[in-house]
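J.: heads up, no residue letters with this:
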C-alpha cells in the first residue's frame, strides 16, 4: 500500500506529490521514493532523464557497410549501405540511417517526444500507414554523438519491415532470427 504523497521542497521551489512511501515490502518501510516525472534529476552538473545510469549498461555505435532497407505500408522509405549499428546492453541491434538515405517526403514530423538516459531526447516521424514509425536524436547526449541526425525505424509488423543484407529483420529481435524478406 502506498502511503500519502509528499511534496518535495528545494529552496523556494515546491513539487507536490513528488515523493511517497510504501509498506508493500518490509524492506521499504520507512523509505521514500521520488518521481522522475515531476522532478529534475542531476548527476553533478549533467541533467539525467528517465532513470539514473547503470554502471553495467553500455551503448556502442559502429559504422557498417551492410545494406539496410526499410519498408512501410508498401513504400520503401529507406535504402542505405552506410548504417550505424547501435549495440545496447540487453537489447537487439538497432540500425540508424543517414537522413540522406531516407525518403523524408514519405514521413511527417510527429509531436511525440521521448527521453532515454543513454541517448537523449528523441523526435518522431509518422507514415500514413504507421504512426511514430521512425525517430532520431537531433542532439544526443555527449557520450553518443554518432547517432546525431540519424534516423531509426521503430516498428515491424504487417505494414512495415526491415531487410539487412537481403534478410528480413524483426526490429524487436536479433537480426540472426530473421529470414528472407516477405514477398
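T.: Sure, I can see it. None of the values given here were measured: they were computed from a predicted structure.
J.: can we go C-alpha only for contacts and neighbour counts from here?
T.: Noted.
J.: how long is stretch 133-153 from one end to the other?
T.: Taking C-alpha to C-alpha, to the nearest Å, stretch 133-153 runs 6 Å from one end to the other.
J.: which residues sit against it?
T.: Outside stretch 133-153, the residues that touch it by C-alpha atoms under 8 Å, 6 or more residues apart in numbering are 59-61, 70, 84, 94-99, 102, 118-127, 154-155.
J.: how much space between residue 20 and residue 7?
T.: For residue 20, the distance to residue 7 - C-alpha to C-alpha - is 9 Å.
J.: got another, please set it beside the one above:
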C-alpha cells in the first residue's frame, strides 16, 4: 500500500494493518520528514488516545491528516508503532 498527497509518497508498505477501513503503516515505512507534530488528540473507546500529525509538502500544510496511538489499549496493541492517514491523503495499492 502507498499513502500519497500532492504526488508525494508519504508511506509505502506491504505490511499495513487494516482497522475500520484504515490502513495503518508501520512507522519504519513512513517518510516522517513530511510529518509535523500536532497538539490534537482524540479518544477511541477501544483503541485509546490518538495523537496526530499534520503533513507539510512544499510549504502547504494538511492539518491533522495522520494519526497514531502512542499507547494503544490491549485490544488495539497490533497497531502500536503504526500511522494511518486521512483527509485528502490517497491510500492505494
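T.: Perfect, thanks for sending it. Keep in mind the model is a prediction, meaning the values are calculated, not measured.
J.: that older thread, type out the ChimeraX command that picks the buried ones from the contacts of stretch 133-153 of the first structure.
T.: Buried residues among the contacts of stretch 133-153 of the first structure (16 or more other C-alpha atoms under 10 Å), as a ChimeraX selection:
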select :61,70,84,94,95,96,97,98,102,118,119,120,121,122,123,124,125,126,127,154,155
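J.: next one: residue 44 of the second structure from residue 57 of the second structure, what distance?
T.: Taken as C-alpha to C-alpha, the span from residue 44 of the second structure to residue 57 of the second structure is 29 Å.
J.: likewise residue 15 of the second structure?
T.: 25 Å.
J.: show me which of these two is the more surrounded one.
T.: Neighbours were tallied for residue 15 of the second structure and for residue 57 using other C-alpha atoms under 10 Å; the higher tally belongs to residue 57 (15 against 12).
J.: got the contact list for the more buried one?
T.: Neighbours of residue 57 of the second structure in contact, by C-alpha under 8 Å, 6+ apart: 6, 34.
J.: give me every residue that touches residue 88 of the second structure.
T.: Residue 88 of the second structure neighbours (C-alpha under 8 Å, 6+ apart): 5, 65.
J.: three-state assignment of it?
T.: Recorded secondary structure, residue 88 of the second structure: coil (DSSP: H, G, I helix; E, B strand; the rest coil).
J.: residue 120 of the first structure maps to what in the second structure?
T.: Aligned counterpart of residue 120 of the first structure in the second structure: residue 48 (TM-score structural alignment).
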